[in-house]
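A.B. asks: Coordinates only, no sequence provided:
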C-alpha cells in the first residue's frame, strides 16, 4: 500500500509503479495484475489540464503529455459518455470529429484513458484537479464515508458532507486564475453551485447556458477575452441517452450527430492562438437484460454473505465487508465472479495502480475491502437497493477499452 500526504498543488507528473500492467489488447490472464491499468502520468484525463496550464506557465503544474504543444488559449470540451470506440464506430453520425482523427484540419486525435473507475464523478475530479482518483478522493460512483459508515453518492453528493474536507486539493482552474489566466467554465446552469463543481471544476468564472449552441458561442467569447485563457465546457446528453436507450439506439445516434455539430460550431469560432481539445469522461457498453449478464446482488445469497455495504456501480463495485469477514468475502467473490470480473482486495487494487500511483490516507478506507471490475459484458445489479441504476441499458465503470478509452481530439488556430 502506498500513501501520500496532500500536496499544496497537484503533482500530475507521477507515474504508475506497475511495470507489469499489460497493454490494452493483452488480457488473457484473469489475475488482478492482468487488468489494463489506466495510463496515469502520461496519458490519462488527469494529465490533460496540468499539461495545458504548464504551457501557459501556471505555477504548480507540470507537463505530462509531452506530445501536446503549448498554446496561449486552451479550451477543453468534455462530452459525457463518448468513448473512443463509439466515436470510431460511428463516422457517419460524427463526420467532423471523425475528420479530426487525422491531421487534415490542423488537428490530431488519439485515445487516452479515463482512470478507474470510468465514471463521471471520478473522471470530472481527475480532469479538474489534475490528480488520479487515489489522490483527489472520488474513487467511485458511491463509496463509503469512513466517518459515518454510510454510502456517499459522489455525483449527487448525498448524504451531504463538507466538500473541501472530502477533496482538499486546488483545481487547475484555481491555479490558473491565481496566475492571471482568464479562466471560465461554460455549462448547464444547474451545475453552478453543486459540490462536485466546487471540488472539481471551480476557479475563475462560471457561465450557465441551457442550449449547446449558447455554450459553444460563449466558450469562444471567453477564449478571446484574455491573452491567456483556459475555458472548459460540457455536454451531458450523449451519456443520458446511452444510459436510457443504449448506444445502439437511434436516440443515442441523434445525440452524437448533434454534439458533432456543436464541436464544429466551436471549432469554427476559435480565436487565434487557441488549442481546442475534445474529450470525454468514459465510454459505454450495452448490457443485455437477462440473468446471465445481470447478476442481482439482492437475490444472490453468496455475494451478500458478509457484506455490510455495496458501493460503486454495476461494472465497478466497491464491496465493504462486515468487520472480520474481509477475507471470506474476497474468496467468495473470486469464486463466484472470477471468470467475469477482476476481483481484488483493497491493497491488491492499490498495489496494482488501479487508482493511481499513490492513495492518500484519507482516501484509503473509501475504497472497498473488495474491488470488482467487470471484464466481460456483465453487471452486478442491485434491483432493490438501486432500482433505477439496475434498469440502465448502457453502462460503464470498468477498465475494458470500450469504457476506459476516450478521445482526445485537437483543433488549433
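C.D. replies: Alright, I've got the coordinates. Quick caveat, the model's predicted, so the values are computed rather than measured.

A.B. asks: drop to CA atoms for contacts and neighbour counts, all remaining ones
C.D. replies: Will do.

A.B. asks: Show me which positions of the helix of greatest length in the chain end up buried.
C.D. replies: As assigned by DSSP state H, the longest helix anywhere in the chain is helix 250-267. Within helix 250-267, the residues that count as buried by 16 or more other C-alpha atoms under 10 Å are 251-253, 255-263, 265-267.

A.B. asks: and if you look at stretch 310-320?
C.D. replies: Buried, per 16+ other C-alpha under 10 Å, within stretch 310-320: 310, 311, 312, 313, 314, 315, 316, 317, 318, 319, 320.

A.B. asks: Now do the same for the first one: helix, strand or coil?
C.D. replies: For residue 310, the assignment made with DSSP: H, G, I helix; E, B strand; the rest coil gives strand.

A.B. asks: and the comparison structure, right after this:
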C-alpha cells in the first residue's frame, strides 16, 4: 500500500485523547477484589460500591461479549438484555476491560485483580526482555517459566487460603495451561466439555460451601466473531446459546448467591480493503527501523532497532495520522494505558512505540501473521466497542 507523503498526513491524535480504562474504579481488574472483599478475604479492597456482598459468588465470563454488541442484539439475548434493567433483582452496567482489550491480558486482570502493567501479560504477543523473542501469552510460546513471568497470587488462591470454597469450571483443555496457572488457579479446577455441563457444575460448586467463589467460562462466541464477524448469523446463534446458558445458571442459584455475567473484551468488524487493513509486511515506511512487531492488529507493540526509537515513533505518527493513538513507551506508561503503575519486570515488555486503533482499521502482517490477518472481528484497543464489557447481576 502506498502511503501519502509526510506533509499530506493529518495531524496525529494526541496521546492524552485516548480513553484510558477505568483502573481502580470500574475495570475488570477491580471485579474479583471487590467480590472477595465482600466475602471477608484479607487484603482485598472493594472499589465497585454498588456490588453488594454475598456468601456465594459466581462469575460467568463470556469471551468476546462486548457491552455494545449485547445492546445491539436484544432479540437474540432476551434474558441478558433483561438484566440491563432491574428485573429479577439484577442490575447492569459496563466495566472497562483494560489495555490491551485482549484475552490473555483480561483473564490475567480478572484472576489476579491487577492491571496489565502489574501482572505483566501486556499484549497478545510481547517481547521477552530476557531472550529478545516475541512471546505469545495466549499460547505461551516460546515457553517461559509461568511464575517468573507472572509472580502474583490469584484472588482464587487468596480466597482459598481464607477458607472460601474456590473453583473454576471450564473446558478440560485449559486445566494445565500456563495461562490458567498464572491467571485463574486456586481451589479446584473442574473440566467439562459442554456449556450446559459447565453451567450445572458451576451451580453445584456454588452450593458446595458456605462461602463460595466460582468462575466459569465460555469461549465459542469469540471464535465466531473472529471468523464471521459480530453481526453474522453464526455469532448471533452463539449469543443465543450464551443467553440460554446464563438463564440456566440463574435458575439454579442456591440461596445467598449472586451471579455476575461479564466478558474479557468486545469486538469490531474491519472491512477487507487497503484503507482499513494496513499491511506492515508490505509497507516500507512502517517497517523502517523496526526489529519486532508485537501485539495484534488494533493494539500494536513496536520494538525498534536500538537507536531508531525516535525515528520509528515519528514515522508511525505520520503514516497512521488520525487513525491510531501512537505513543512512545514512556507516554503510554505516563498516560496510564497499562494501569496506574508498571512493574520493573514489565516495562521492557511494552513496545518502544505503542499504537492503539481509534477507527475501524488494523495493522495486519500478512506474512508474519497470516491467520490473524484474515480475521473479520478484531479487538485490542480503547474504543467503546472493544473496551466496554457487561457486568450483569442476578441474586437468589
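C.D. replies: Received it, and whenever you're ready, just let me know what you need. This structure is a prediction, so every number in the text was calculated from the model and none was measured.

A.B. asks: coming back round to it: can you tell me which two in the buried residues of stretch 310-320 of structure 1 are farthest apart?
C.D. replies: With C-alpha to C-alpha as the measure, no two of the buried residues of stretch 310-320 of structure 1 lie farther apart than 315 and 320, at 15.9 Å.

A.B. asks: Quick one: the residues in structure 2 that stretch 202-220 of structure 1 pairs up with.
C.D. replies: Here stretch 202-220 of structure 1 aligns to structure 2 at residues 185-203, judged by TM-score structural alignment.

A.B. asks: would you list every one of the strands in the stretch 201-350 of structure 2?
C.D. replies: Along the stretch 201-350 of structure 2, counting by DSSP state E, counting those that start in this stretch, strands occupy 212-218, 257-263, 268-269, 277-279, 290-296, 299-304, 324-328.

A.B. asks: Select, out of these, the one closest to residue 181 of structure 2.
C.D. replies: Here strand 212-218 is closest among the strands of the stretch 201-350 of structure 2 (C-alpha to C-alpha), at 14.2 Å.

A.B. asks: Next, count neighbours for residue 190 of structure 1.
C.D. replies: Residue 190 of structure 1 has 10 neighbours, counted by other C-alpha atoms under 10 Å.

A.B. asks: Would you verify that it is located in a strand?
C.D. replies: No. Counting by three-state DSSP, residue 190 of structure 1 is not found in a strand; it is helix.

A.B. asks: Please identify the residue in structure 2 that aligns with it.
C.D. replies: With TM-score structural alignment as the criterion, residue 190 of structure 1 lines up with residue 173 in structure 2.

A.B. asks: for its match, what are its contacts?
C.D. replies: residue 191 (C-alpha atoms under 8 Å, 6 or more residues apart in numbering).

A.B. asks: Swap in 10 Å and give it another go.
C.D. replies: 191, 192, 193 (C-alpha atoms under 10 Å, 6 or more residues apart in numbering).

A.B. asks: and if you look at residue 225 of structure 1?
C.D. replies: 73, 182, 183, 219, 271.

A.B. asks: Just tell me what the last one corresponds to in structure 2.
C.D. replies: Aligned against structure 2 by TM-score structural alignment, residue 271 of structure 1 finds its counterpart in residue 254.

A.B. asks: Look up how far residue 82 of structure 2 lies from its match.
C.D. replies: 21 Å (C-alpha to C-alpha, to the nearest Å).

A.B. asks: Same question for residue 334 of structure 2.
C.D. replies: Separation of residue 334 of structure 2 from residue 82 of structure 2 (C-alpha to C-alpha): 40 Å.

A.B. asks: do residue 292 of structure 2 as well
C.D. replies: With C-alpha to C-alpha as the criterion, residue 292 of structure 2 and residue 82 of structure 2 are 46 Å apart.

A.B. asks: can you check residue 216 of structure 2 too?
C.D. replies: Taken as C-alpha to C-alpha, the span from residue 216 of structure 2 to residue 82 of structure 2 is 21 Å.

A.B. asks: Compare those two (neighbour count), which wins?
C.D. replies: residue 216 (23 against 16).

A.B. asks: Show me what that one aligns to in structure 1.
C.D. replies: Under TM-score structural alignment, residue 216 of structure 2 pairs with residue 233 in structure 1.

A.B. asks: ok, back up a step: just list what the longest helix of structure 1 packs against, helices and strands only.
C.D. replies: strand 73-79, helix 95-99, helix 212-224, helix 237-245, strand 274-280, strand 405-412 (3 or more C-alpha pairs under 10 Å, 6 or more residues apart in numbering; DSSP states H and E).

A.B. asks: Can you say which of these is nearest to residue 286 of structure 1?
C.D. replies: Between those, helix 237-245 lies closest to residue 286 of structure 1; by C-alpha to C-alpha that is 8.2 Å.

A.B. asks: distance from that closest one to structure 2 after superposition?
C.D. replies: Compared with structure 2 after fitting, helix 237-245 of structure 1 deviates on average by 0.3 Å (mean C-alpha distance after the TM-score superposition for structure 1).

A.B. asks: relative to strand 73-79, how tilted is that helix?
C.D. replies: Here helix 237-245 of structure 1 runs at an angle of 10 degrees relative to strand 73-79 (axes from the mean of the first three to the mean of the last three C-alpha atoms, to 10 degrees).

A.B. asks: tilt between helix 237-245 of structure 1 and strand 274-280?
C.D. replies: Going by the same axes, to 10 degrees, helix 237-245 of structure 1 makes 10 degrees with strand 274-280.

A.B. asks: For helix 237-245 of structure 1, give me every contacting residue.
C.D. replies: Contacts of helix 237-245 of structure 1 (C-alpha under 10 Å, 6+ apart): 79-83, 120, 246-259, 280-286, 389, 391-396.
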